[in-house]
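Undergrad: Output the structure for:
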Amino acid sequence: MPINIPKELPARQVLEKENIFVMDDERAHTQDIRPLNIVILNLMPDKEKTEGHLLRLLGNTPLQLNITFLKTVTYQPKNVNPSHMEDFYKTFAEIEERKFDGMIITGAPIEHLQFEDVQYWDELTEIMDWAEEHVTSIMHICWGAQAALYHHYGIDKFPLEEKCSGIFSHRIFNGEHNIELLRGFDDAFIAPHSRFTNISQAEVDAHPDIQMLAVSPEAGPFLMMSKDGKHIMATGHLEYDTVTLKEEYERDLNKGLSVRIPAHYFPNNDPDEQPLNYWRSHAHLLFSNWLNYYVYQATPYEWQ
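TA: From the prediction side, this is the model:
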């Protein structure tokens, strides 16, 4: 997939080294096809790493994408250069008149807060409500998935006794292989999780508008989808690269948090050993299936 991003975005150099097909505005304007417009609300603290995680996966299908990064105005991130946000991110006011084919709302390390206590909650709910009419399909990740379940469906999160961190095995729920989002998935697959809260599988199963797609015996519900395909909710992080859980574990320790070693992650459960990536292929499948079946084939050629 040729992915159209700003020419000076730092993630571009990383992606090009990995042979991910990126395209700048000059070349994109010579393409005589209709690109898909994707907006990413990046709530993660390390903006540049998250940009790389997501763009790596979005850049792996034969579609051309125009990427817009969205920031909040009610909260200013502390872990990124303000000039980066100024150069590469838009505010909601700058894009609210536009229509987008797809949207990604990332996670955020704020699970300890009630949703209404999050500084940018009112702004986020305004954006989520706007997306109902202005976006064809939205993918919500980790805390973003929990926020969507709460705001759209009234399903709240609950705290865990200890952090759910590691790579966990999942099974397709009730053999739902006919669901296009899961096309090509193995019966069992691995995905990373990193959070202090969870959601009730019973509440999701009981909701008439949500379909459970994949569950982990250890980590709980993972993939869910609204029955109209509008909302994809993933409580884990298939987009993470190999060392992300290691970096988060070290970050938590440096903060003085009492956290266990990420489960099933380090070889021999030894943090000094280099972890291996067992989830990369399913990460690419999830994003390419979403883009193909729920964005490209569902979005109108011309938004009215």
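
Undergrad: use CA for all of it now, contacts and neighbours both
TA: Fine.

Undergrad: Can you list the buried residues in stretch 79-93?
TA: For stretch 79-93, a neighbour-count test (16 or more other C-alpha atoms under 10 Å) marks 85, 89, 90, 92 as buried.

Undergrad: I'd like the structure of this one too, to check against the first:
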Amino acid sequence: MPLNIPAELPAVELLKTENIFVMDDRQASAQDIRPLRIVILNLMPLKITTETDLIRLLSNTPLQVEIDLLKASEHTPKNTPIEHMLAFYKDFDEIRDETYDGMIITGAPVELIAYEEVDYWKEIEVIFDWARSHVTSTLYICWAAQAGLYHFYGVPKYSLPKKMFGVFRHTVNDSQNPIFRGFDDEFYVPHSRHTEIRKEDILKVKDLTLLSESEESGVYIVMARGGREFFITGHSEYSPLTLDTEYRRDLGKGLPIDLPRNYYLDDDPGKGPIVKWRGHANLLFSNWLNYFVYQQTPYDIRDIR
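TA: Okay, here's the model as predicted:
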């Protein structure tokens, strides 16, 4: 997929070294087509890493996509240079009157805090509500999935006795749903979280459909509004070394952390990870873009409302 993103964004040169076709905004302006407009609300602390991971997965279909990066205006990130934020990120007020074909809302390192005590919770609630009338389909990832299910449907989250950390086997509950086109009967997804949502709470809400789950890591994908919303508890977007980085970071800080499950060759960090999720991650994002964004969005994007 030719991605229309700022030429100076760090992800551009990195992804080109991976033979991923990234079209910067100067090239895209020469194409006489309407690109899909995707906005990414990036709540992760390492924003450049998260941008790169998501852009990598959005690059896998032949459609042109225009990316806007959004931040929570009431929160100042500590792990990303302010120059990067000023150059590439927008505040919500700058896009409030815009419409988008798709939206991705990332996880955030606030899962052990009550939703109402998160410093940008009020703004997040406004953005969640705005997305329902200004976006064709939205992916809520990890904490955002839990937060969205709580905000819209009252689904609670629960603290885990220890971190759900590793790469886990998942199954599909509805193989006819287009989001799973090309999926195997079993597939793997990374998880890294201290809280969970539970199957019994999802099944109580008639407007929610549990699409995928895992015996080890529980609920994975929940769909609402016919695919206008997907709530995804894992991190299919993770690059091969993300769990390794998290593991070594926590060890270095002296935090209680187990070896990530089903991740390292022979459970030996010195041998590196075995990547089991890359193929299905690409299918997940390309299926979402194709079947729930491109095929559902109106040609005049203003008609989303």
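
Undergrad: Need the buried residues of stretch 79-93 of the first structure in TSV (columns: secondary structure and distance to residue 304 of the first structure).
TA: TSV is the format used below for the buried residues of stretch 79-93 of the first structure (DSSP: H, G, I helix; E, B strand; the rest coil; distance: C-alpha to C-alpha, whole Å):
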residue	secondary structure	distance to residue 304 of the first structure
85	helix	30
89	strand	25
90	strand	23
92	helix	20
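
Undergrad: Looking at those, which one is closest to residue 260 of the first structure?
TA: residue 85 (33.5 Å; C-alpha to C-alpha).

Undergrad: What residues does that closest one make contact with?
TA: The contact partners of residue 85 of the first structure, taken as C-alpha atoms under 8 Å, 6 or more residues apart in numbering, are residue 71.

Undergrad: corresponding residue for it in the second structure?
TA: For residue 85 of the first structure, the aligned position in the second structure is residue 85, judged by TM-score structural alignment.

Undergrad: Its match and residue 103 of the second structure, how far apart?
TA: Distance, residue 85 of the second structure to residue 103 of the second structure, using C-alpha to C-alpha, to the nearest Å: 19 Å.

Undergrad: what lines up against residue 247 of the second structure once you look at the first structure?
TA: Using TM-score structural alignment, residue 247 of the second structure pairs with residue 249 in the first structure.

Undergrad: Look at residue 105 of the first structure and say how many residues are nearby.
TA: As a burial measure, residue 105 of the first structure scores 25 neighbours (other C-alpha atoms under 10 Å).

Undergrad: wait, it sits on residue 142?
TA: No: Residue 105 of the first structure lies out of contact with residue 142 (C-alpha atoms under 8 Å); the separation is 9.1 Å.

Undergrad: mind listing what residue 15 of the second structure touches?
TA: Contacts of residue 15 of the second structure (C-alpha under 8 Å, 6+ apart): 21, 22, 52, 56.

Undergrad: Secondary structure for the residues you listed - can I get that in TSV?
TA: Converted to TSV, these look like this (DSSP: H, G, I helix; E, B strand; the rest coil):
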residue	secondary structure
21	coil
22	strand
52	helix
56	helix
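
Undergrad: Now the two most distant members of those residues.
TA: It's 21 and 52 that sit farthest apart of the contacts of residue 15 of the second structure, by C-alpha to C-alpha, at 13.0 Å.

Undergrad: So for stretch 61-78 of the first structure, what gets flagged as buried?
TA: For stretch 61-78 of the first structure, the neighbour count (16+ other C-alpha under 10 Å) marks 61, 63, 64, 65, 66, 67, 68, 69, 70, 71, 72, 77 as buried.

Undergrad: All set now, cheers.
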